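J.: Quick one: sequence and predicted model below, then my questions.
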Amino acid sequence: MPFDTLGLTPALAQAAAASGFAAPTAIQAAAIPAILQGRDLRGSAQTGSGKTAAFSLPLLQRLTAQPASSASRRLRALVLVPTRELAAQVGETLEDFARHLPQRLKIVVAVGGVSINPQMMRLRGGADIVVATPGRLLDLVEHNALALDAVSMLVLDEADRLFDLGFAEELQRILALLPARRQNLLFSATFPIAIQALADDMLHDPALVDVQGETGTRPDIVQRAIEVDASRRTQLLRQLLKENEGTWDRVLVFVATQHAAQTVAEKLYRNGIYAVPFHGDIAQGTRRDILSQFKQSRWDVVIATDLAARGLDIAQLPVVINYDLPRSPTDYIHRIGRTGRAGASGLAISFVSAATEAHFRLIEKRQGQRVPRERIAGFEPVEVAPLVVDTSGNGGIKGARPSKKDKLRAAAALAAASQRNDAEPND
């Protein structure tokens, strides 16, 4: 199916082909016609499935079909993303597609972590499209560098992250500044049930596109789980990297904290492995350089927090390693989705200790896939799981706390058990 059958202009169909899309992906084939019709949309698809192009191409076409009404550009399309890296990536994609258009569109990327002044200068004279993180967007509005009253298209990329507690207040402030009549487009690899309810509140008669379960849409990712004591993970990581030096040209390793990112990267570097940390306390310019150099294979290994788990497109990344398991099954999906992108195959390895075995079983359950456990000679675990009674019913998984009804049932069960014990005769 060629792109022009979806309703795209020849220029944008050519732009898609020039970006490496031989044919529309499942999410693109389903979403582009609905967006061109002006419908609201909630789109869900695996990472690496072409979601950015699925909203960028029709967004550009709708803007060019309705030229700005005055010489001074008023912002007509707003794309909100949760991270600076994703903002830069989406901005680059829009610029690449827009180069094929007969008329010039002004696209501005606005993120925190850098001086606001250059972004304010860039916004002089207005913009057609702004790609922004929520906090910096509000800063620009407060500085009168930007007005949102003419926005006709709103895109939330990685929408589930934007709706969670970390961004919820900022998102509500932004929505209050937007016109009531607008087209809303929500995209993410995951839409937990609680997030779906919040998302649907802002959508009007939306097209619901979910290609997660369709044949051929799942990324080709082989998952492995290696049992190892927590204290020996760095040694095992170093051995795996050395053994696969000829085949793993780049490896993305996920850890739980900024301190772990620094520590593990330093230990690997001292052992002759070109590793670098990547986390939120590193300056934005440095982070941008690290990603650029990693894509060019100038770094062998990046040790990252979940800052790198969403939206980043690193072509042909062969391996992702979970040194620490993520807090939630949703984060696990986003992490391993950094490999196996755009039809390529990938490998995702998780280190599982006795203390994290129950947590990994819940991750398996949520993704509906069992991952066989492996042991590496010389690294057989000796630790045993701590004797901790989990009364939450969720294994400590973030976002899955027992409901009030669950707590009442548990209390009733305990009361019944106590009555039975009281009724039994003593020996």
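T.: Cool, the structure landed.
J.: hey, let's count contacts and neighbours off CA atoms from now on
T.: Fine.
J.: now the strands for the stretch 151-300 of the chain?
T.: 153-157, 183-188, 207-210, 220-227, 251-254, 275-278 (DSSP state E, counting those that start in this stretch).
J.: what ranges do the strands span in the stretch 1-150 of the chain?
T.: Counting by DSSP E, counting those that start in this stretch, the stretch 1-150 of the chain has these strands, from start to end: 41-44, 77-80, 107-110, 129-132.
J.: mind giving me JSON lines with these and columns for mean neighbour count?
T.: Compiled in JSON lines, the strands of the stretch 1-150 of the chain are given as follows (neighbours: other CA atoms under 10 Å):
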{"stretch": "strand 41-44", "mean neighbour count": "25"}
{"stretch": "strand 77-80", "mean neighbour count": "24"}
{"stretch": "strand 107-110", "mean neighbour count": "23"}
{"stretch": "strand 129-132", "mean neighbour count": "25"}
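J.: didn't A127 look like it was pressed against R73?
T.: Yes. Taking CA atoms under 8 Å as the definition, A127 is a contact partner of R73 at 5.4 Å.
J.: and for stretch 296-313, what are the contacting residues?
T.: Here stretch 296-313 makes contact (CA atoms under 8 Å, 6 or more residues apart in numbering) with 47-48, 83, 85-86, 89, 158, 249-258, 261-262, 264-265, 273-280, 290, 293-294, 331, 334-335, 337-338, 341.
J.: Comparison target below:
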Amino acid sequence: MTFADLIIDQDMVDALASKGIVEPFPIQEQTIPLALSGQDIIGQAKTGTGKTFGFGLPLIQRLGPNPEHGVKALVVVPTRELCVQVAEDLELAAKNRKTQVVAIYGGKAYEGQIEQLKAGAQIVVGTPGRLLDLASQRMLDLGNVREMVLDEADKMLDLGFLADIEKLFSKTPSDRHTMLFSATMPGPIVALARRFMSKPIHIRANDPDEGLTQANIKHVVYRAHSLDKDEVVARILQAEGRGKTVIFTRTKRAAAKLVEELGDRGFNAAAVHGDLNQDQRERAMAAFKAGKKDVLIATDVAARGIDVHDVTHVINHTIPEDEKTYLHRAGRTGRAGKTGIAVTFVDWDDLHKWALINRALEMDQPEPVETYSSSPHLYEDLDIPAGSKGRLKPTPLKDKAPDALGGRPGSGSGAASGLSNRPPRSRNRSRTRGGQGGTSALGAQQETTSAPEASGTHDGQGHEHHDGNSAPRRRSRTRRRSAKPE
């Protein structure tokens, strides 16, 4: 089956074909015909199965090839990264028509987004906070919205956006066409659907024989020591056939530290986390998608927006908090029908967390294998070439502590005397007593240019110079105490 068979307009079929997207996925086959007819839909499918085009193509087609200016469709997403990704997909589908798409999200200046709205953008993709902000400023009018989509609804719930979603629904007409998409369906999301949707049809695009985890993803779990993790990661990054890789950390600090460590080891790594501003995050994502960086280190906030089809490995540097987070992390690989590998490190203190995840996902791996960077099974499990080390380039030379004599290793003949590796000075110091060539009656030092007949000697072993003269007498100073005022 092709998209043309699903009665999608030819201009959109051609736009998708230009990127090699020809055959629809199961969720798209089931969703598109119903959505084109105006049926409210609850779509449930695992991440990476094509939900965006499942709702995006019908939405664009229902607006027509030349829609009037003004917001006619609203797509609400939980994160900035996902907002950018969905907007790019919709722009691709609509590139052969006059429909305009604008991404509305925080961390970016208001002016550019407001200009696009004033220019007449018909489709708005946005995060709840910025959407409500612009709506309260009367810069975003949702009164004419005919199509509304709630994407990744379960993540909205996790991030505490449920109240904001209800406010957005209340600002749109009650007779709008509504679609809700989510990987899981917790109770509050079902209640939200019943409240704001009209007789929705629930579509599940899951294979009943597949189990809770995707069959095209190999899941590997290791009990690893925190001090050895970076070395293990570096060796995994040298596995046969490794493509783009996403590494998840629990904290922003850990992500920043790991990207620096991998960069020092010679890997092309970028990071996406909350301590970076939005421009930095977007540049990192763009470099990863373009292949300039083949390792992306991220915290869970960015997980939903990483929609790159050629990710071969996902590495959980720290164990996810629960089974839902595990599924969303692992879902970054094995997308669009391709295969992938998900590697999870479990610390000794987190074995109880893994037991819960293992039981919930029925993974049948209750005891993670104790693994170190030198473990033979690590190389066998992940097709790592024998002899691989955790560094692509040599360790940079750094200054070491001075030795016992005050020198530095490798500084040549001057090492013993604590001198840097530089040519010796061509001068000799001679001491004279007052009145004998000195400049002061009290005795001063005089520097004279050394000559062949100079009497100074040096034994080359760090001992002091000798000029044959007796040393001058030391001056003694007597301190006089000032009389204390009575």
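T.: Okay, I see it. Please read all numbers here as calculations on a predicted model, not as lab measurements.
J.: rewinding a little: ok, of the contacts of stretch 296-313 of structure 1, which come out buried?
T.: 47-48, 83, 85-86, 89, 158, 249-256, 258, 261-262, 264-265, 273-280, 290, 294, 331, 334-335, 337-338, 341 (16 or more other CA atoms under 10 Å).
J.: Give me the most central residue, structure 1.
T.: Structure 1 has R310 as the residue nearest its centroid, 2.3 Å off, counting by CA atoms, centre = their mean.
J.: ok, how many other residues are close to the residue lying closest to L6 of structure 2 once chain neighbours are set aside?
T.: Nearest residue to L6 of structure 2, sequence neighbours excluded (CA to CA, 6 or more residues apart in numbering): P33, at 6.5 Å. When counting by other CA atoms under 10 Å, one arrives at 16 neighbours for P33 of structure 2.
J.: Please apply the same query to G38 of structure 2.
T.: When neighbours are defined as other CA under 10 Å, G38 of structure 2 has 16 of them.
J.: ok, back up a step: closest one to H359 of structure 1 among the strands of the stretch 151-300 of structure 1?
T.: Each of these was scored for nearness to H359 of structure 1 using CA to CA, and the closest is strand 220-227 (12.5 Å).
J.: Onto which residues of structure 2 does the closest one map?
T.: The alignment of strand 220-227 of structure 1 onto structure 2 (TM-score structural alignment) covers residues 216-223.
J.: Export the strands of the stretch 1-150 of structure 1 as CSV, with columns for distance to I363 of structure 1.
T.: Below are the strands of the stretch 1-150 of structure 1 laid out as CSV (distance: least, CA to CA, whole Å):
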stretch, distance to I363 of structure 1
strand 41-44, 19
strand 77-80, 28
strand 107-110, 35
strand 129-132, 31
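J.: Looking at these, spot the one closest to A423 of structure 1.
T.: For those, the distance to A423 of structure 1 is smallest for strand 41-44, at 54.7 Å, taking CA to CA.
J.: Run through the neighbouring helices and strands of that closest one.
T.: Contacts defined by 3 or more CA pairs under 8 Å, 6 or more residues apart in numbering; DSSP states H and E place strand 41-44 of structure 1 against helix 26-36, strand 183-188, strand 207-210.
J.: with structure 2 superposed, average distance for that strand?
T.: Once fitted to structure 2, strand 41-44 of structure 1 is off its aligned match by 0.7 Å on average (mean CA distance after the TM-score superposition for structure 1).
J.: what span of structure 2 lines up against that strand?
T.: Counting by TM-score structural alignment, strand 41-44 of structure 1 corresponds to residues 41-44.
J.: re earlier: may I see the buried residues of the match of strand 220-227 of structure 1?
T.: Residues 217-223 are the ones in stretch 216-223 of structure 2 that count as buried (16+ other CA under 10 Å).
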